[in-house]
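Engineer: 3D model of this:
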Amino acid sequence: MDVHSTEEDNTIRYPALDQMTDNPFHLWEDHGKNSSLLTLASGILSDKQYDIIFIFLIYTSQLISSCAIIASSLSIAVFVKLGFSEPSNISLTTLAICDFTLAMLLTWSNLCFWLTYHNVRLPFHGVNVTYLTGGTQWAFISSTVAWITAFISFERCLCILVPLKVRRLITPRGTFVALLIIILLTFCPSFFAFVRYKFVWVFNPYLNITILNTIPVNSESAILLEKISFVICGVIQPLVAFSIVLICTGLLVVQLRKISSWRLSVTSAKSHRIQSEENPVSNSSAAEARISQKEERLVRMVVAIATIFIVSYIPTCIMLLCFVAFDEFNLSGTYSRLFIVFSYITSLGQPISGSVNILIYYKMASKFRSVFRRLIRLDRQEQETHELK
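Structural biologist: Below you'll find the predicted structure:
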């Protein structure tokens, strides 16, 4: 491949766009009836099957992402009105902001892929640039969401198991610092991707245009840094966070059952005005189970949020394990088409979670429901309707 550059315009000249990088995405040079968004060297899916599935996933993901953007925006607005005197409000607001960011990144990727599919000339390579500015950032923020969910679950778990000790540490300031550390450790490593790839202006003589593109930096240090960063931040961190959420959610469910059993026994004892001597409630178990109704509602809400996260994150964990287990299951491997399709399928989980969370808040949090109804003026409309009647 002949590559030419000039000092005047600092532009790299390539014979064709599809030869400039090892990335398996590239545009068809034939813009006729067989035009397709992407062509990959090999794989299980045929061109027709791949195009149908990929375009369907684009439209589906955009519909879900739009719902997530609206839901996350409303959640953020409600939590801002509620204030941040409660540590839980800070955690849930941060989670909503991350959900909003993920939905926006997915929208950006969908828009670029859709325009590329319809052969719209963009000032940048629609796939390569989008992959670096959208897909990479999405993957790391998704890891941030996993760790925030793990933090929320772990916090509620400690509040029930050792309430007297933990409540001194779980303050608004402490929660803010913990979330800041999580963001720094999970999202900031995404910038290492820009060490492995760099932006360049590429001239394509076939289309007679110069566009922004990316090329890999093939230095040993850049390659090593990319591999280390991906293994730690792209595989280990998400799987560890998922495990923490899974364990903490299980403990919370068990503890909620203890609380329900304890309250049922106390209610039964009061109704009969006697305490059964055969099944007494010990002071220690009563102390563990005795939490306020408000705390119990918050725990149930966290369990619901964590459960939805677990269900939506299972495909991501399976894909990460496949990526580690099979060498050809990657962007440039034999099963690259399957890798891209599964990547898109797993990316749907987080927007779904972001869309559903607001329903959980509305159902289980009375203050959130009250502020939300005032925010959308639902209470005012009901009051006016009642006055007209």
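
Engineer: all contacts plus neighbour counts: C-alpha atoms, from now on.
Structural biologist: Noted.

Engineer: is it true that residue 21 touches residue 216?
Structural biologist: Yes: counting by Cα atoms under 8 Å, residue 21 sits close enough to residue 216 to count as a contact (6.8 Å).

Engineer: so residue 202 is in which element?
Structural biologist: Taking DSSP states H and E as the criterion, residue 202 maps to strand 197-204.

Engineer: ok and the next helix or strand after that strand relative to strand 197-204, angle-wise?
Structural biologist: Per DSSP H and E, the first helix or strand lying C-terminal to strand 197-204 is strand 209-216. Relative orientation of strand 209-216 versus strand 197-204 (axes from the mean of the first three to the mean of the last three Cα atoms, to 10 degrees): 150 degrees.

Engineer: who's in contact with strand 209-216?
Structural biologist: With Cα atoms under 8 Å, 6 or more residues apart in numbering as the contact definition, strand 209-216 has outside contacts at 20-22, 122-125, 128-129, 196-204.

Engineer: can you do 10 Å?
Structural biologist: Here strand 209-216 makes contact (Cα atoms under 10 Å, 6 or more residues apart in numbering) with 11-13, 17, 20-23, 121-132, 193-204, 222-223.

Engineer: please give me the structure for this one as well, since I'd like to look at both together:
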Amino acid sequence: MMLSLENATDINITSGPTTPYFYTFLDAKKRKVVEIVMDYVVIFGISVIGVVTNTLVILVYTKQGFRESVAVSMTTISLWDLIKCIAGIMNTFSGILSLFDPVAAQSWQNISTAVFNYLISFSSYVTSVMAAYVAVERCLCVTIPLKVKWLLTPRVTLISCVVISIVVFGAFAVMFGIYDIVWTWNASLNATVAIYRKSDFYVSNEVPLFAYYNLSGILWPLAAFLVILVATIIIVVKLREGSKFRVGTQTSTFSKQGEHYSNSKKSGYQDTHVQKHLKRDRQVVKMLLVIIIIYIASLAPRIANYLAKYFVYDFYFLRRHHYLFEFVTYGVLFADSSNGAVNFFVFYTMSSSFRTTFRAMACASKSSPSFST
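Structural biologist: Predicted coordinates:
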């Protein structure tokens, strides 16, 4: 992802309100080590895993059919996570390409910074808002279970997912136009390579554009996080109230029917049913807590990064803290990539229906006849 700025004439910087020199953050050798480890090992590996796991999630929900609204919303999240992970692979592909063609690898690296880096970010915003929608959906299922079936049909959920995707992604799509890709001579490589530089659109609208972009980058994920948090609190409270109600109801029922059972049988039967409901409730709460922890871990670095960009002008690409911003961006990309790759493991561990369908598909795949020539 790193763009070499050792020779300022190679990048054709357009001067802004600040001077165009760059503060050094680590030396060139250490930055290269960080680049290799994070880009070509960690993020690339996680992205590959994410492509596989999200493909499996989509296949499982497709196999189950889309009779439930949650299947539609979770499939949409997996589709965006799949896009994010593919973009992660493309963003780090220059590492493999450098083994065969260093010049092409340098061009690919610079182009991917201006294209795929943003695609990863914008996909993350969409999935965070989609996660908030799912949290609201689950909240309604707990608070108004008798009405939610006709209120949130799979068709309504599909329309909502499409609208969320278009609105959120469209809110950031303007940022794809801030850089121009140009070809210039690179003396160190003795070849012509592609670089990215500020576009005329960037220069003409820099102040309002980045004010809008930074605020959007803070408000969208922050709003999503708050919605997830509030919905989860409501769900936890409602489930606890329901558990207490069931315990009280079942205790009353067993006391009325006590003459038909011995005390030992009554106690054992009561405990079995109560524990069954409590276990299911705890499982729902546990899954919600896992989801919110995952999104806290993935959204917190991005929100912090955008807050820093909002208050420190030079903390961005092609500005004085270019190198530091790249280093911090690796942490953000790591969080985004990890979040995009864990869905399968969460669903498999905590959803019995998902686990059953996946195992059935795996067994069917193993038992399918093989043909030999």
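
Engineer: shared neighbours of residue 21 and residue 216 of structure 1, which are they?
Structural biologist: residue 197.

Engineer: what segments of the stretch 201-350 of structure 1 are helices?
Structural biologist: In the stretch 201-350 of structure 1, helices defined by DSSP state H, counting those that start in this stretch lie at 220-229, 237-272, 283-289, 293-325, 336-347, 349-364, listed in chain order.

Engineer: looking at the ones you listed, which is buried most?
Structural biologist: Per residue and on average, the most neighbours among these fall to helix 349-364, with a mean of 21 (mean count of other Cα atoms under 10 Å).

Engineer: equivalent range in structure 2 for the following helix or strand past that one?
Structural biologist: In the C-terminal direction, the helix or strand that comes right after helix 349-364 of structure 1 (DSSP H and E) is helix 366-375. Under TM-score structural alignment, the counterpart of helix 366-375 of structure 1 in structure 2 spans residues 352-361.

Engineer: average distance between that stretch and structure 1?
Structural biologist: With mean Cα distance after the TM-score superposition for structure 1, stretch 352-361 of structure 2 departs from structure 1 by a mean of 1.5 Å once superposed.

Engineer: for that stretch, buried residues please.
Structural biologist: Along stretch 352-361 of structure 2, these residues count as buried under the neighbour rule (16 or more other Cα atoms under 10 Å): 354, 355, 357, 358.

Engineer: and for it, what's in contact with it?
Structural biologist: 56-57, 59-61, 63-64, 344-345, 347-349, 362-367.

Engineer: can you do 6 Å?
Structural biologist: For stretch 352-361 of structure 2, the surrounding residues in contact (Cα atoms under 6 Å, 6 or more residues apart in numbering) are residue 348.

Engineer: what does stretch 340-355 of structure 1 give?
Structural biologist: 61, 65, 67, 68, 71, 99, 312, 315, 316.

Engineer: also stretch 239-250 of structure 2?
Structural biologist: Residues from elsewhere that reach stretch 239-250 of structure 2, judged by Cα under 6 Å, 6+ apart: none at all.

Engineer: in structure 1, what residues pair with that stretch?
Structural biologist: The alignment of stretch 239-250 of structure 2 onto structure 1 (TM-score structural alignment) covers residues 256-267.

Engineer: what's the mean distance for the matching stretch versus structure 2?
Structural biologist: The superposed stretch 256-267 of structure 1 is, by mean Cα distance after the TM-score superposition for structure 1, a mean 2.6 Å from where its aligned residues fall in structure 2.

Engineer: if we can go back for a sec, helices or strands next to the strand holding residue 202 of structure 1 in the packing?
Structural biologist: Other helices and strands packing on strand 197-204 of structure 1, by 3 or more Cα pairs under 6 Å, 6 or more residues apart in numbering; DSSP states H and E, are strand 12-13, strand 209-216.

Engineer: what's the mean distance for the longest one versus structure 2?
Structural biologist: Which is strand 209-216 of structure 1. With mean Cα distance after the TM-score superposition for structure 1, strand 209-216 of structure 1 averages 3.4 Å from its match.

Engineer: how about that strand: buried residues?
Structural biologist: Those buried within strand 209-216 of structure 1 under the rule 16+ other Cα under 10 Å are 210, 211, 212, 213, 214, 215, 216.

Engineer: for whatever residue of structure 2 lines up with the fifth one, which non-adjacent residue is closest in space?
Structural biologist: Residue 214 of structure 1 maps onto residue 196 in structure 2 when the alignment is built from TM-score structural alignment. If you skip the residues right next to it in sequence, residue 196 of structure 2 has residue 181 as its closest partner in space, 4.6 Å away by Cα to Cα, 6 or more residues apart in numbering.

Engineer: and the one you found, how far from residue 11 of structure 2?
Structural biologist: From residue 181 of structure 2 across to residue 11 of structure 2, the span is 11 Å (Cα to Cα, to the nearest Å).

Engineer: more neighbours: those two, which one.
Structural biologist: Set side by side, residue 181 of structure 2 and residue 11 show unequal neighbour counts under other Cα atoms under 10 Å, the larger going to residue 11 at 20 against 16.

Engineer: how close does the more buried one get to residue 197 of structure 2?
Structural biologist: From residue 11 of structure 2 over to residue 197 of structure 2 (counting by Cα to Cα), the distance is 6 Å.

Engineer: A strand includes residue 169 of structure 2, no?
Structural biologist: No: per DSSP: H, G, I helix; E, B strand; the rest coil, residue 169 of structure 2 lies outside any strand segment and is helix.

Engineer: so the spatially most central residue of structure 1, which of the three states?
Structural biologist: A centroid search over structure 1 (Cα atoms, centre = their mean) returns residue 142, at 3.5 Å, as the residue closest to the centre. Assigned with three-state DSSP, residue 142 of structure 1 falls in the helix class.

Engineer: alignment lookup: it to structure 2.
Structural biologist: With TM-score structural alignment as the criterion, residue 142 of structure 1 matches residue 124.

Engineer: hey, where'd the strands end up in the stretch 1-150 of structure 2?
Structural biologist: Chain-ordered strands for the stretch 1-150 of structure 2, with DSSP state E, counting those that start in this stretch as the definition, do not occur.

Engineer: and the helices in it?
Structural biologist: 28-37, 44-64, 69-91, 94-97, 102-114, 116-143, 148-151.

Engineer: what's the closest of these to residue 253 of structure 2?
Structural biologist: Across the helices of the stretch 1-150 of structure 2, the minimum distance to residue 253 of structure 2, taken as Cα to Cα, is reached by helix 116-143, at 24.0 Å.
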